[in-house]
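J.: Give me a 3D structure for the following:
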Amino acid sequence: MEELKEGWRRVKLGEIADIGSSKRIFMADYRESGVPFFRGKEIIQKSKGNNITTELYITEEKYNEIKNKFEVPQKGDILLTSVGTIGVPYLVNNNEPFYFKDGNVTWIKKYRDGVYNKYIYQWIKSPLGQNQINQVTIGSTQKALTIDALKKLEINLPPLETQEKIASILSALDDKIELNNEMNKTLEEMAQTLFKRWFIDFDFPNENGEPYRSSGGKMVDSELGEIPEGWKIGILEEIVDNFDAKRKPLSKKERDTKEKKYPYYGAAGIIDYVDNYLFNGEYILLGEDGTVITNEGTPILNFINEKFWVSNHAHVIKAKEKFNNDFVHYLLRNTNVSHIVTGAVQPKINQKNLNGLKILIPKIKEISEFGILVSNFTKMLRNNNSEINSLTQIKDTLLPKLMSGEIEV
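T.: Predicted coordinates for the structure are as follows:
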């Protein structure tokens, strides 16, 4: 048992807040409009700050009935995913009406005197809190976090003023990371809009600077529909090289022994940091197995330019010399690949299917001009991502020291 600083307490989560769930809502109560009704997936989206497309609602009358007889979520409450994807917290940030599914989501509310909700929220998000949550999660096929188990989790609780200072430091880092993420969304939307205009609507500038298709540019038939004259249908391996043979997976046990210096990528993104690297430069990573496609059927991609290590769960590709990675990246972001995914239990995009993916190949002129235009977007995106990674590492280093009292605030 660690020795705590003077004024600090080791407490159970259930001692410092009420922990429970919602009143049961039955399928017969679901509506197509009304007050939003959230499940785990919507809570995850809310926790990321994403806009969500609510699929379920309940009537205002039902919501008001629950509000009057019982309670509804209030600003400052914490909702925690508790089935399937475990331990994702959402700090309710306004009093807009909504309700949520019992069992899928756990509700933390009514904090005791001397308890700061944002400190509890930061602890739950932290590796400290997530590690405890993982230890008490039950089930192998369908994982679950019970209310009783959550109540027994132990947390270091400093005096209220210290809680507020710690939460403020960690929230400031979160805010900067979120700001960079928002900037990245805008940059990606701008590049995406340009790609669609040029390579989907075919309104790239013609020799007179006019939009090609809208100005009567000649179109020809192809197996993927009408395309501009001089363009062709090909396969992905005509425009990219594959570097999968250089990948080398490392077990978690191996990674835990290494200095956290260079990012270690899995199928969907960075999963750890290690002390060495396999690649140095600009590459596109595409999920190979596990998480391989988005809800829209496009591949999971990471477009990076740094020193990094990668497991065997992501393909490593790069544009051939006369093409460019910006074009390849946005081409893949706009290509449905669900038809090349194999495996029912473990989805997979194998190298043969990836290489043979049918794609539209424009003239080199249009590809090069597009690459020049979006290169500044890409540079700003990378700078933002580099700062996000640095801030995340700073936070991960600071957090256990702050929450143990090792660092004075």
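
J.: C-alpha from now on. contacts and neighbour counts both.
T.: Will do.

J.: now the helices: where do they sit in the stretch 101-250 of the chain?
T.: 117-125, 127-136, 147-151, 160-199 (DSSP state H, counting those that start in this stretch).

J.: can you list those in CSV and add mean neighbour count?
T.: Listed next are those as CSV, based on neighbours: other Cα atoms under 10 Å:
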stretch, mean neighbour count
helix 117-125, 21
helix 127-136, 16
helix 147-151, 17
helix 160-199, 17
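
J.: Of all the ones you listed, which one comes closest to N104?
T.: helix 147-151 (11.0 Å; Cα to Cα).

J.: just to revisit the earlier point, put together JSON lines for the helices of the stretch 101-250 of the chain, with distance to V341 on each row.
T.: Shown next, in JSON lines, are these (distance: least, Cα to Cα, whole Å):
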{"stretch": "helix 117-125", "distance to V341": "33"}
{"stretch": "helix 127-136", "distance to V341": "30"}
{"stretch": "helix 147-151", "distance to V341": "38"}
{"stretch": "helix 160-199", "distance to V341": "24"}
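
J.: run this one through as well so I can compare:
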Amino acid sequence: MNSFTTRKIGTLGRVVTGKTPSTANDDYFGGPYPFITIPDLDGRVVIDSSARTLSQTGAGAIKSSLLPAGSVMMSCIATVGKCGITARTSFTNQQINSVIPNEDVDAQFLYYAFREIGHVLERSGGGGSVYTNVSKSRFSDIELLVPPLPEQRAIAATLGALDDKIELNRKMNATLEAMARALFRDWFVDFGPTRAKMEARAPYLSPDLWSLFPNRLDAEGKPEGWEVRSVYDFANVVYGAPFASKQFNTDSAGIPLIRIRDLATHEPGVWTEEVHPKGHLIEPGDIVVGMDGEFRLHVWKGAPAWLNQRVCHFEPRPGVPTAFLAEALIEPLAFFERGKVGTTVIHLGKGDIDTFRLLHPGTELLSAFGEIARSLIDATVKNATESRTLAQTRDLLLPRLMSGELRVADINSEEAEHA
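T.: Prediction:
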């Protein structure tokens, strides 16, 4: 702890508050420069892509807020404490303050320091606190404990190793999910094997699989013998219960609760000790869908949790693989959402789900697809579970390392003793 000094953020580098170029000028957008907003600060340490980008013209319009690679960002308006490091020349909007670090400051160390103070600011942001919005001057005056550069790098390397594995798992999951989606699309959307048979092309699947596909399409354009059936031939739909919000807590007391806002992160934000008579427990690998706003389907990868109201679970019927049902539901949900464009608030109800129709290829093909895809989906759940454990370890180490209570040398010594 003796080597740590107290320094204001403004002394650690140049502080930059982002800007937004005029949205009335289409020429400013779409180009090589990431334009980072709060949703892009999604848990990645290094932000190498963003939903929106700027053109050369747009970058020139706000050149004073240019951030080189290695700049450290933190959201400071409305949502406080989301952080990231720029991967290349980038820009942010005005809700984000950034630091271009001095030579004696390690960017990754500063990222973790921002994460720790972000938690503090976020907690103090409730109840009308001034920290709900952190201005550039207030941000610059925040004090941090900063060790010498070698210790900064050691801390960053220790925490970074955990985040590197989490990011690797995220990329692996994206690849595995893309593989399952590509297989589903070829078999059940594009009808690749059937079309190949019609065109007398060589088989590209094993003989036992190839024989399961029809030889031609019917008058409706689907493989002969395949049927369009009600969604209820594929799944039971279970709706979440109206748990009392007054009994919610953030102290991990009871069982976590899945709300719509938790679906994207697979991390429940509240717990409850209430045992609702209509409570339904979701397990890792279950299909869950939010029923308000955007109807994105998620294969739940978080811990077991109660299902809150306005979230539903599509529970596969016997013989229907989870991976098949998850892929098959994407288009009906998207079709319903497209039909609601222009509505102020869009809701998905039971009456809407009643209209869903899915293509049934027969039990043998369902089983064959399930055999292949099950291992892919199971691996994504396993990777997500490992990442959750790694994140918990990181979050336990973070405040202790940043305060100097725990030194990297102590961790290494403990690991050596248990080797």
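
J.: Please work out the TM-score for the two chains.
T.: Aligned and superposed, the two chains score 0.77 in TM-score terms (TM-score structural alignment, normalised by the length of structure 1); 381 aligned residues with a Cα RMSD of 3.9 Å.

J.: who wins for proximity to G343 of structure 1 among the helices of the stretch 101-250 of structure 1?
T.: The nearest among the helices of the stretch 101-250 of structure 1, by Cα to Cα, is helix 127-136 at 27.7 Å.

J.: Contacts for the closest one next, please.
T.: Here helix 127-136 of structure 1 makes contact (Cα atoms under 8 Å, 6 or more residues apart in numbering) with G87, W123, I124, L145, A149, L150, L153, D396, P400.

J.: Report the distance from that helix to the chain centre.
T.: 20 Å (Cα atoms, centre = their mean, to the nearest Å).

J.: Looking at the contacts of helix 127-136 of structure 1, which is nearest N181 of structure 1?
T.: Closest to N181 of structure 1, out of all of the contacts of helix 127-136 of structure 1 and judged by Cα to Cα, is D396, at 18.0 Å.

J.: Which strand or helix spans that closest one?
T.: Secondary-structure assignment from DSSP states H and E places D396 of structure 1 in helix 364-402.

J.: quick revisit: quick check: the two most widely separated of the contacts of helix 127-136 of structure 1?
T.: A149 and D396 (24.9 Å).

J.: Can you list the buried residues in the helix holding D396 of structure 1?
T.: For helix 364-402 of structure 1, the neighbour count (16 or more other Cα atoms under 10 Å) marks 367, 370-371, 374, 377-378, 381-382, 384-386, 388, 391, 395, 398-400, 402 as buried.

J.: By how much does that helix deviate from structure 2 on average?
T.: When structure 2 is overlaid, helix 364-402 of structure 1 sits 1.3 Å from its aligned residues on average, using mean Cα distance after the TM-score superposition for structure 1.

J.: and that helix, which stretch of structure 2?
T.: With TM-score structural alignment applied, helix 364-402 of structure 1 matches the range 363-401 in structure 2.

J.: For the helix holding D396 of structure 1, enumerate the helices and strands it packs against.
T.: helix 160-199, helix 325-333 (3 or more Cα pairs under 8 Å, 6 or more residues apart in numbering; DSSP states H and E).

J.: Enumerate every residue touching I36 of structure 2.
T.: S50, A51, R52, T53, S90, F91, T92, N93.
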